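> no sequence on this one, just coordinates:
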């Protein structure tokens, strides 16, 4: 069922992704209400209303449900219980099941493997003895991560050629929380696919982007990625398989490692609009943000083809000082997030530099 113009879409989370979703919703004639504990958050600056409360506050959830015709979210660490409470009163897209899968790296990899999508090898780790055993299984090398709540490189530690043990205190230093050791992957590049699934089951996928990370944070996304057509088609097909398996409605980001032989290993899924899809607002007629709003509002999905090659780059911390020079360039779209204070590692905005014009992708 399509939402009538003037309906209100609830958004859990008030960061820059919520901000861009609210802007896309306004373009399509919808109102937005944001649930976010931080006052004057980026999304609240452009939304119609903010409910200032914790994401799991019962009264706030009831208020959000009462105000909204549909609810979505901008980050994957929304409490699953909160999504389920809302879903009993109002449609919630993407479904709570997507949150359950994405919030635990072991569950995520088991889900991916279960639907035939390959990942790096992995071992759950609960203590230092378990870490020693897991590293021995991976010849002393791997990436130790928290199973839950990690993002932008946080909650990670890399081991290389350390199969002999002697890891006392490592798990405590990681917070004494459930962990996962992932095998190191000899990848050539990292890519991601932004895909969408509508309420009618229709699927649309954008061209894969090639991503470069610095200090665990996305630095840039380049389209087209330097991969074969076969690899690009496989990445898009894998994204579609994930969307269908989750009975998903909305936009999803799926990250992959590309191996030297062109094979793919899925790294992570993000049940939301994704940083590596920001290029779509400049290089496509239809951005990932409008695509998400279309999906959750029951509207037809749009054409994901791009009209230009491009490079999107994040503006992090003091990179904000580059804005005047970027604004002076031709074929550059600058998007700032309305954050008052530039801090180390904080995403302040992004820009997309357009390149070669093309007929389609």
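Here it is on my side, so go on. No experiment lies behind these values; they were computed from the predicted model shown.
> CA atoms for contacts and neighbours, from now on please.
Fine.
> how would you label the nearest residue to residue 227 once chain neighbours are set aside: helix, strand or coil?
With Cα to Cα, 6 or more residues apart in numbering as the criterion, residue 227 has its nearest non-adjacent residue at 7.4 Å, and that residue is residue 262. Classification of residue 262 by DSSP: H, G, I helix; E, B strand; the rest coil places it in coil.
> what number of residues lie near residue 262?
When neighbours are defined as other Cα atoms under 10 Å, residue 262 has 16 of them.
> how about it, what does it touch?
227, 228, 231 (Cα atoms under 8 Å, 6 or more residues apart in numbering).
> which of these count as buried?
227, 231 (16 or more other Cα atoms under 10 Å).
> can you tell me which of the contacts of residue 262 lies nearest to residue 329?
Checking the contacts of residue 262 against residue 329 with Cα to Cα, the nearest one is residue 227 at 28.9 Å.
> sorry, back to before: quick one: which of the contacts of residue 262 is nearest to residue 279?
Using Cα to Cα, those come closest to residue 279 at residue 227, 18.0 Å.
> Now for the protein: which helix has the highest residue count?
helix 229-245 (DSSP state H).
> Now do the buried residues in it.
231, 232, 235, 236, 238, 239, 240, 241, 242, 243.
> Throw those into TSV and include distance to residue 349, thanks.
Formatted as TSV, those follow (distance: Cα to Cα, whole Å):
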residue	distance to residue 349
231	30
232	28
235	27
236	27
238	30
239	27
240	29
241	32
242	29
243	28
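> nearest to residue 172, of those?
residue 242 (34.2 Å).
> and that closest one, what does it touch?
Contacts of residue 242 (Cα under 8 Å, 6+ apart): 112, 115.
> Same check on the one 10 residues further on?
When the contact criterion is Cα under 8 Å, 6+ apart, the partners of residue 252 are 194, 195, 196, 243, 269, 270, 271, 272, 273, 274.
> Now the two most distant members of the buried residues of helix 229-245.
Maximum distance among those (Cα to Cα): 18.5 Å, for 231 and 243.
> OK, contacts around residue 194?
Counting by Cα under 8 Å, 6+ apart, residue 194 has contacts 205-208, 239, 251-254, 273-274, 276-277, 288.
> try this one next to it:
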């Protein structure tokens, strides 16, 4: 007899834009969603069935969520994994598993696990003290990358060490001996790409096309799908993504960020155990979006078709420099006149410089056309605040 999932309630840790887009897909399939997020006006608040406005890392709050739900998932990896491990021991269903989350949360253990599984990664060492940081300089030469092992996103928690003169500044800037640090060889890559991949409870795999990513100031600016790479590289990247998910025994969507070098090497940079900014193009461009696929996976439903329907470009909409305060969206009408433009506004009440406030996607017959139209639509929209007259 097939299991009845019609009354399933999903508990979601985090109510940001990723959570909101997960809920939109969960609602289509009839699921209820309860959100844990401290912000009473978070993007997911307006569409969830219930909102628990407590800390994402509060063990008692996570337990309250678990008592109300059948399954727990999350939209942000920097959460209280020890609380989740305790709940899992009590047979609470949590996907992706706390075990895989714990491995991924620490960049050193993540890289070590990938290396042990013969998954290619940049050369790295653990930095225990200042002497080992000096050793990293001798081992890798300059520049090299220094990272905090835990926390950090959009470039936060990273320091490019350009010469031995930067060692002391980098060490203290990232927390010194009080913080776990990872030194990594600087990869002179030809392209940054990501692969969104999903693994079901039954071990089934679904891998989305390889996408090219362009970052500005460590924030994703543009994603193009499919990535303009030859089939050999594309196949290798997709195979690596599948191998990584099987290694982690992951359930749900994972994003595997990679570097492609000029010599054609494919190296894993980092893994995120959740839907990802670079996978937003899948909403319009693929038969099944990353968000629908995640909900299917964690509820035990068959995974959907992840094939690309048409080439697509996605660009982030960031808060304009010089503005902080209640968000105002300008230029939407003009942007929607652009052929194929789909605008997503996340519903964040407050804007601030470079905050992710939305995104634009365009699908077209060719990748170059999609990229051109997407850039045009994106440039017509500005996210400002009510105090625009104070702009300098």
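Sure, I can see it. What you see is a predicted model; the values in this text were computed from it and never measured.
> Just give me the closest of the contacts of residue 194 of structure 1 to residue 80 of structure 1.
Using Cα to Cα, the contacts of residue 194 of structure 1 come closest to residue 80 of structure 1 at residue 252, 17.1 Å.
> quick check, the closest one in a helix?
No. Under three-state DSSP, residue 252 of structure 1 sits outside any helix and is assigned strand.
> ok, residue 326 of structure 1 touching residue 336?
No. Using Cα atoms under 8 Å as the test, residue 326 of structure 1 is too far from residue 336 to be in contact (11.9 Å).
> What is the aligned counterpart of residue 255 of structure 2 in structure 1?
Aligned by TM-score structural alignment, residue 255 of structure 2 pairs with residue 253 of structure 1.
> which non-adjacent residue is nearest residue 254 of structure 1?
Using Cα to Cα, 6+ apart, the nearest residue to residue 254 of structure 1 is residue 269, at 4.5 Å.
> just to confirm, which helix or strand has that neighbour in it?
Residue 269 of structure 1 belongs to strand 264-270 when assigned by DSSP states H and E.
> Tell me the spacing between residue 52 of structure 1 and residue 104 of structure 1.
Distance, residue 52 of structure 1 to residue 104 of structure 1, using Cα to Cα, to the nearest Å: 27 Å.
> So which of these two has more stuff around it?
Neighbour totals were compared for residue 52 of structure 1 and residue 104, and residue 104 leads with 20 against 17 (other Cα under 10 Å).
> Per the alignment, the more buried one pairs with which residue of structure 2?
By TM-score structural alignment, residue 104 of structure 1 lines up with residue 106.
> And for residue 335 of structure 1?
That one, residue 335 of structure 1, aligns with residue 344 by TM-score structural alignment.
> got a list of what residue 3 of structure 1 touches?
Taking Cα under 8 Å, 6+ apart as the test, what residue 3 of structure 1 contacts is 69, 297, 298, 299.
> What sits closest to the most centrally placed residue in structure 2 if chain neighbours are left out?
Geometric centre of structure 2, nearest residue: residue 276, 3.1 Å, by Cα atoms, centre = their mean. Distance criterion Cα to Cα, 6+ apart; nearest residue to residue 276 of structure 2, sequence neighbours excluded, is residue 255 at 6.2 Å.
> Can you report how many residues neighbour the one you found?
24.
> ok, it touching residue 193?
No. Residue 255 of structure 2 is beyond contact range of residue 193, at 10.3 Å (criterion: Cα under 8 Å).
> ranges for the helices of structure 1?
Going by DSSP H, structure 1 shows helices at 16-27, 58-67, 80-87, 96-102, 105-114, 128-137, 170-173, 229-245, 280-283, 288-296, 323-327.
> Onto which residues of structure 2 does the first one map?
Mapped onto structure 2 using TM-score structural alignment, helix 16-27 of structure 1 covers residues 17-28.
> Could you list the buried residues of that stretch?
17, 18, 19, 20, 21, 22, 23, 24, 25, 26.
> could you dump the residues you listed to CSV with distance to residue 168 of structure 2?
Shown next, in CSV, are the buried residues of stretch 17-28 of structure 2 (distance: Cα to Cα, whole Å):
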residue, distance to residue 168 of structure 2
17, 37
18, 37
19, 39
20, 42
21, 42
22, 43
23, 45
24, 47
25, 48
26, 48
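> Just give me the neighbour total for the closest residue to residue 78 of structure 1 other than its chain neighbours.
Once flanking residues are discounted, residue 78 of structure 1 sits nearest to residue 55: 7.0 Å by Cα to Cα, 6+ apart. If you count neighbours by other Cα under 10 Å, residue 55 of structure 1 ends up with 19.
> got the contact list for residue 55 of structure 1?
Residue 55 of structure 1 neighbours (Cα under 8 Å, 6+ apart): 12, 13, 35, 36, 37, 61, 78, 79, 82.
> swap in residue 120 of structure 2?
Taking Cα under 8 Å, 6+ apart as the test, what residue 120 of structure 2 contacts is 114, 266, 267, 268.
> again, but for residue 61 of structure 1
Residue 61 of structure 1 neighbours (Cα under 8 Å, 6+ apart): 55, 82, 85, 86.
> among the residues you listed, which recur in structure 2?
Mapping these onto structure 2 (both residues aligned by TM-score structural alignment, their matches' Cα atoms under 8 Å) leaves 55, 82 still in contact.
> which of the contacts of residue 61 of structure 1 tops the neighbour count?
Busiest of these [other Cα under 10 Å] is residue 86, holding 21 neighbours.
> wait, what's in contact with it?
Residue 86 of structure 1 neighbours (Cα under 8 Å, 6+ apart): 61, 62, 65, 71, 92.
> Report the two of those separated the most.
62 and 92, at 13.4 Å, using Cα to Cα across the contacts of residue 86 of structure 1.
> Of the two, which one has the most company?
residue 92 (23 against 13).
> my guess is residue 312 of structure 2 contacts residue 368, does it?
No. Counting by Cα under 8 Å, residue 312 of structure 2 sits too far from residue 368 to count as a contact (9.1 Å).
> circling back: the match of helix 16-27 of structure 1 vs structure 1, mean deviation?
In this overlay with structure 1, the average offset of stretch 17-28 of structure 2 from its partner residues is 0.6 Å by mean Cα distance after the TM-score superposition for structure 1.
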